[in-house]
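Asks: Show me how the following folds:
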Amino acid sequence: MPQNIPSGSLSTAPDSKGLNVRPDLLPESFFFLEKGKIFSQDPAGKFGAYGTVFRTTSKVSFTGKVYTICQGQVFLQPCGDDSTKVNAILKPFSQPIKGLAIKYIVYRGLNRLDFFQGDLITSGTPTGFIDIIKKEFTGLYSMLGITAPAFTAQHIGFPAGTTQSVDDLIDDYFLKISKVEVTGSTATEQPKKAFELPMIPRGTHLGNVTGSIGIDIVLNEGDYTVANDPNPFQLNLAFARSADHVLDQAIGNTAFKKKLIRETATQFLDIAAFYGLHTQGKGKIHMSDNSVLQTVEQIASQISGFKTAETTYLYIQGSRQRSYNFYGNQNLEGSTNNIKIGPTASNLSLEQFEAGWPVKELVAQPSLVVQLTTDNNDAAAMYVKQGVLHADTANEDYFIRGKNLLQEEGNGVDTNFTKPITFSLNKTSANKTVASFVQLIYEGKTVKITSETPGPNPGDPAIITSYDLKDIDDIFGLINVTPKVQSKGGNELVYVIDQNLLLIDFENKAGGKDVATVTTKKVEDLIMKNDTESLPRVTYETLLNNIRQNTTSYYESRIAYQDNSNSGTISYSNKNNNFYQPEKPYYFKTEQYTTPEGKSNMGLSLGLEQGKLPSKKLLGITNDENKELIKAVNENQLNNPKFYFNNELGAESSTYLSLEGKEYKKYNLFIIGEDQNGKLKIVSPTTNVNVTTIDHIAFTSSEYAKWVPYLNSIENQPVNIKIYE
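Replies: As a prediction, this is how the structure comes out:
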């Protein structure tokens, strides 16, 4: 996997410029079915909600060749109970649409004989896929100078002569490290790790189908597993082998598990909407006859065989990376309604967004207008991750906040709702809507939590504590996750990325707030205290996706350098003291100060090139401290846990003042998560874990900061000087 290297920059233009601007998506993919062959879809085979089930597989009638939509690796599995069919799971390497992270594309119902004769990989009908993988396989053993074993189905994941559990995660096969034991000129492979799945180009003839084919698009949330995940649905081999997959609420044995199954619908995308997105931002769809579809008319015609060819899907992510109103915090008082939606601002219906499933299906709607509920807090904001805003909707490069989002009182305006947000939907010359989806990240209401603890004495009333979630409390998760990317050796740090976007604020020097979208990253490292002692640590940080800031010539602007957002590994030399440091252009600055009690402390802040402010937040604690917090998660059986920063002085505005006159804040780290009934709960660890911050950007425990090297900036580069003790 690549290292976490910055991959581009964003505009930091002041408010007077750059408004209502979004870079072109430039979608580019291959149509998965052979051109010139007719396909059709029965209404029962379309993607979407059917009462208590949600079809993730779009199934069409078709006979002909099938192609890879994008470049990636391919893994094969059985197709239900049909021994004549196989399923192929494609893991994209090159994403076909910017900003749309696809984890898997699952092809269901390919003809087995196009891949295997018995258990041997060979095809009666030659395909580009078989040609590529046979060449890769023989080339590997030729390079090793040994005799290649028989090329069998197990080499591409199919359970031929190997034991596989349907509970195995698909990632276990894509992210494995192949192992081959060589004795003399004989090679012996280990089960499940026989051959690393080769990279297949976009538009490769994958195989053929006879009668019908199903296809799923799974969106990427990250390459990790969650400890004690209560969601009954998992991306495992049972899902990979399904001939025709649906999410079924009936498999949830509690109300919360049923809710988690409904939530899973947001992890899937209709293939028709995927191709429909190519009508936005100069898209291209390559066809099997080497033609390229680029116009709205061409693309709409090509996807017209889908029953959802005119369907627009609305996805809204709300608090704590859950769907809109997952916690019931968006409802109007005394009502379950929480959204106004319709084709025009004058024709809106008051509805419950998440009624049924948290994916809204809008069929043949000519345009889309929504108003969402809000408490008008100053941090309320929306980011349009996917979709085209109408020119009437004022925005700041697709961030909507402040006067662009919130309504002013008067003239009968209902300030419980945002302003109308209008989206343009592409239509053909015959005025037919082209399938697509709109995806919003929205923080509109403050989440409030009430906690009850027993009184100090028997019979005493419970002590009720209320918490308002701050911006920082919605950021750092990944607490109890395990990375799926495997280290190839001892000198690598494996890091985990949560691919779901978050909206966060940065206070600027003008007294206002800059708003950004970020993903989050967790890294575990080891720092040497001396020749024999080491300190395991855990660092959580945000990775910039996009930012909108208020800048003037009088104040410093924030760095707008995007971070790469892929999980992977970082290699290091075993001859040096290797430890986590922020990627360039960031570095740690150290500052020693004295507490009011006379204790010497080390403070960390994020340094950057002169004249810029950080667009990153970071939390650093030791591994032992992290274990205390994981223990609290496990003991309370919390799901979706994140860190809650409890100001030691009570009020969030309260600060300490060091003897040197340095202001700083000190927090007790708590955990906020969902209990087994889905209710948000805040718990504290048995042993206190404290972190301090001197810049409101980097939050670190004293033991973490103590062993970070002093850093200076020479020509904007960090230089290690010595360890503070």
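Asks: rest of the way, CA atoms for contacts and neighbours
Replies: Noted.
Asks: From residue 136, how far out is the nearest residue to residue 142 once chain neighbours are set aside?
Replies: Once flanking residues are discounted, residue 142 sits nearest to residue 148: 7.7 Å by Cα to Cα, 6 or more residues apart in numbering. Separation of residue 148 from residue 136 (Cα to Cα, to the nearest Å): 12 Å.
Asks: which stretch of helix or strand covers the most centrally placed residue in the chain?
Replies: In the chain, the centroid-proximal residue (Cα atoms, centre = their mean) is residue 499; its distance is 2.1 Å. Taking DSSP states H and E as the definition, one finds residue 499 inside strand 492-507.
Asks: how about that strand: buried residues?
Replies: Within strand 492-507, the residues that count as buried by 16 or more other Cα atoms under 10 Å are 492-506.
Asks: Residue 702: what's it in contact with?
Replies: Shown in contact with residue 702 (Cα atoms under 8 Å, 6 or more residues apart in numbering): 601-603, 690-692.
Asks: List the ones among the residues you listed that fall in helices.
Replies: When DSSP state H is applied, the contacts of residue 702 are split such that none fall in helices.
Asks: any idea which of these is closest to residue 270?
Replies: When the contacts of residue 702 are compared for distance to residue 270 (Cα to Cα), residue 691 wins out at 44.0 Å.
Asks: Would you confirm that the closest one contacts residue 648?
Replies: No: using Cα atoms under 8 Å, residue 691 is not in contact with residue 648; the gap is 9.9 Å.
Asks: Looking at the two now, which is surrounded by more residues?
Replies: residue 691 (25 against 18; other Cα atoms under 10 Å).
Asks: what about residue 574, how many neighbours?
Replies: The number of residues packed near residue 574 is 10, by other Cα under 10 Å.
Asks: Please give the structure of this sequence too, so both can be compared:
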Amino acid sequence: MPQNIPSGSLSTAPDSKGLNVRPDLLPESFFFLEKGKTFTQSLSEKFGANGTVFRTTSKINGYTGKVYTICQGQVFLQPCGTDTTKVNAILKPFNQPIKGLAIKYIVYRGLNRSDFFQGDLITSGTPTTFVDIIKKEFTGLYNMLGIAVPQFTAQHIGFPVGNSQLETDLIDDYFLKISKVEVTGGTATEQPKKAFELPMIPRGTHLGNVTGSVGIDIVLNEGDYTIANDPNPFQLNLAFARSADHVLDQAVGNTAFKKKLIRETATQFLDIAAFYGLHTQGKGKIYMSDNSVLQTVEEIASQISGFKTADTTYLYIQGSRQRSYNFYGNQNLEGSTNNIKIGPTTANLALEQFEAGWPVKELAAQPSLVVQLTTDNNDAAAMYVKQGVLHADTRNEDYFIRGKNLLQEEGNGADMNFTKPITFKLDKTSAGKTVASFIQLIYEGKTIVVEENTVSNDPNIPSQVSSLYMKDIDDIFGLINVFPKIKSGTNYEQKYVIDQNLLLIDFENKTGQPDIATVTTKRVEDTIVKEGATNLMRITYETLLNNIRQNMGAFFENRTAYSDNSNSGTRSFEDSRNNFYQPEKPYSLKKEVFEGIEGTIINALSLYLEDGALPSKKILGVTYDENEKLIELINFHTLNNPKFFFKSDLQNNGYYTSKQDTKYRKYYLAVVGEDNAGALKIVTPTPKIYVSTVDNLVFSTDEYAKWTPVIEQTVNNNIYEKIKN
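Replies: Now for the predicted structure:
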């Protein structure tokens, strides 16, 4: 992940207007076609929107030749539609080709079947490096095990044999499965559905050949987990993997909300031309089949010129709750559907609706780009440029834009409904032709108001509707009802999943202005061994730092810029000893026990850093049973995209002070999510589930904190006897 460090080659030089510092992307990938061979593409075959459908497959014609792996990864083969002479190959990257761009799959559609199989046997009519590699690995594995080498058949690399696979199976079920081999009398047998280990293939491997046409999809990574009762009609399943030519079609949705979710899915895909176009930024390299390397703007632009989108810039904007900009309709101008000013210069901006049609803005032959987004000018309004190069005229703090750099000052005719103009630099050839790329923004510009209905048990008292404002922390912890896709090998494993979508969050500091950061989020399941050998199952939610911008003064402590780098997975443990969740070093937890204002004993946790710096992490800890109560609410109200909502009995979410002068905050947990119509709704369990915090970083229920083994513990002497008894 990108870190907050100066680059050897800056996109724009530091100046008094802002730091303008971003590490080089250093993209490196292999071009998927042979160098020197031409291809054609019609407008109907290009990536992008076309009315009520959105083409995710960029399809080309007039090409007969080799196809190569874009990056190192595992390969999974599937049928290609109804054409028995073709196959599709799904590549899951192991090494990401572009820093900060998480690719989940690259799907090649329409490869010649004969280059992989003769009948059901894996043997190529036209020798390919891919088949050579996997045959060598297959033979080596069985020789190492001392087992007779079986026939190498299509099912060993995922291709279905008989009815062993269902189109509703998720692709991840095959990439993240556990394969088991049973040996009886020297003969190896495997489960038909999982009778393979997908091979790891180097970048630039000759994968197969195509005759006439080939399609390619790039799927961006959101995380390796399954959402319970996901209402989105689109799924990354075998039906998608087997499509000969894939489009998102709004007509598949049978409600307005499901159609909206299909439109939202467009943000999960990236045009192949824009992917290669990004290599013009930050010292990129595209390796070619003749061992040459493309590095200049002119070379890269020439190589992708056959795509109809070779000069298209795509604008992706993530708004509140990790949805696209204006997903909730909160960004519109009053009495209008317009919510963005966009154009090539500040003097030539058009007022438009960003998400009209699809939430991916396509800008063909745009010479430069300026945008202004709507805002309510709240103090927490901020933007982070995840992808894209800011023009030197746009003031920023290492690509974070907030405060006076984002919001306009009243007077001089300024339209306070909008941010300041944000200007992006687009790469162009010497002839002035724009090179395909995409710009990705994380933006929090308006506070979301959610209405809560309180129904009285007394029929004489009418229900009340109250408006609740979403706080920064109410947009952090999700993943409440997800399941890990990575399969467990044993019953004794910590299971953890990552949401790869970035969030903008604040950390309080002593300068009066918060430190701002981008984070991803992690969910961990663990088990604590309590007294009497009983177990307590728990769920921990944790932020992982991606990038941070601090406001530092000479007499203030620095906040750590340690960037977490973690993926979904499992961690084995034994049932006879504690293998509890702990934050990764340099973090550890500190426990504080005190008497609350109600006279009850409160166990609270706080974050500790070995070097004494301020933490850049937030944690929520609940027991498994407490989490299940919230899942029951989510299921009962059929909420989608649920997140924890923190409610306080105090006005303005103020502090309590214990009898021992410990300042703490206490919240009870609710859930905010989308109902069947897509509107936000808040629900609260009964009885309430309370969490406490003494540092505004760790929020935990008493049962979670009480049994958490920690390095340091503080027990107030005044209540020692009460705790002991």
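Asks: quick revisit: and the residue nearest to residue 142 of structure 1, how many residues sit next to it?
Replies: Other residues near residue 148 of structure 1 number 17, with proximity taken as other Cα under 10 Å.
Asks: list the contacts for the nearest residue to residue 641 of structure 1 once chain neighbours are set aside?
Replies: Take residue 641 of structure 1 and drop its neighbours on the chain: the residue closest to it by Cα to Cα, 6+ apart is residue 673, 4.2 Å away. Listed by Cα under 8 Å, 6+ apart, the contact set of residue 673 of structure 1 reads 638-642, 680-682.
Asks: ok, these in structure 2, which still hold?
Replies: On the basis of both residues aligned by TM-score structural alignment, their matches' Cα atoms under 8 Å, what survives of those in structure 2 is 638-642, 680-682.
Asks: so what's residue 94 of structure 1 up against?
Replies: Residue 94 of structure 1 is in contact with 70-72, counting by Cα under 8 Å, 6+ apart.
Asks: who wins for neighbours among these?
Replies: Counting neighbours by other Cα under 10 Å, residue 70 leads the contacts of residue 94 of structure 1 with 24 neighbours.
Asks: for structure 2, longest helix please?
Replies: When structure 2 is parsed with DSSP H, its longest helix is helix 129-145.
Asks: counterpart of that helix in structure 1, which residues?
Replies: Residues 128-144 of structure 1 are matched to helix 129-145 of structure 2 when aligned by TM-score structural alignment.
Asks: pretty sure residue 357 of structure 1 is touching residue 265, no?
Replies: Yes: here residue 357 of structure 1 reaches residue 265: they are 7.2 Å apart, a contact under Cα under 8 Å.
Asks: With structure 2 overlaid, how far apart is the strand holding residue 499 of structure 1 on average?
Replies: By mean Cα distance after the TM-score superposition for structure 1, the fitted strand 492-507 of structure 1 averages 0.6 Å away from its aligned residues in structure 2.
Asks: list the helices and strands that strand packs on?
Replies: Contacts defined by 3 or more Cα pairs under 8 Å, 6 or more residues apart in numbering; DSSP states H and E place strand 492-507 of structure 1 against strand 381-386, strand 436-443, strand 481-483, strand 513-528, strand 568-571.
Asks: Including mean neighbour count, could those strands go into TSV?
Replies: Formatted as TSV, those follow (neighbours: other Cα atoms under 10 Å):
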stretch	mean neighbour count
strand 381-386	22
strand 436-443	23
strand 481-483	17
strand 513-528	21
strand 568-571	19
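Asks: Counting neighbours, what do you get for residue 404 of structure 2?
Replies: Residue 404 of structure 2, neighbours per other Cα under 10 Å, totals 12.
Asks: helix or strand for the residue lying closest to residue 641 of structure 2 once chain neighbours are set aside, which one?
Replies: Closest residue in space to residue 641 of structure 2, ignoring its immediate chain neighbours: residue 673 at 5.4 Å, by Cα to Cα, 6+ apart. Using DSSP H and E, residue 673 of structure 2 sits in strand 663-674.
Asks: mean shift between that strand and structure 1?
Replies: Counting by mean Cα distance after the TM-score superposition for structure 1, strand 663-674 of structure 2 comes out at 0.4 Å.
Asks: Structure 1: matching residues for the following helix or strand past that strand?
Replies: As assigned by DSSP H and E, the chain's next helix or strand after strand 663-674 of structure 2 is strand 680-683. The aligned range for strand 680-683 of structure 2 in structure 1 is 680-683, by TM-score structural alignment.
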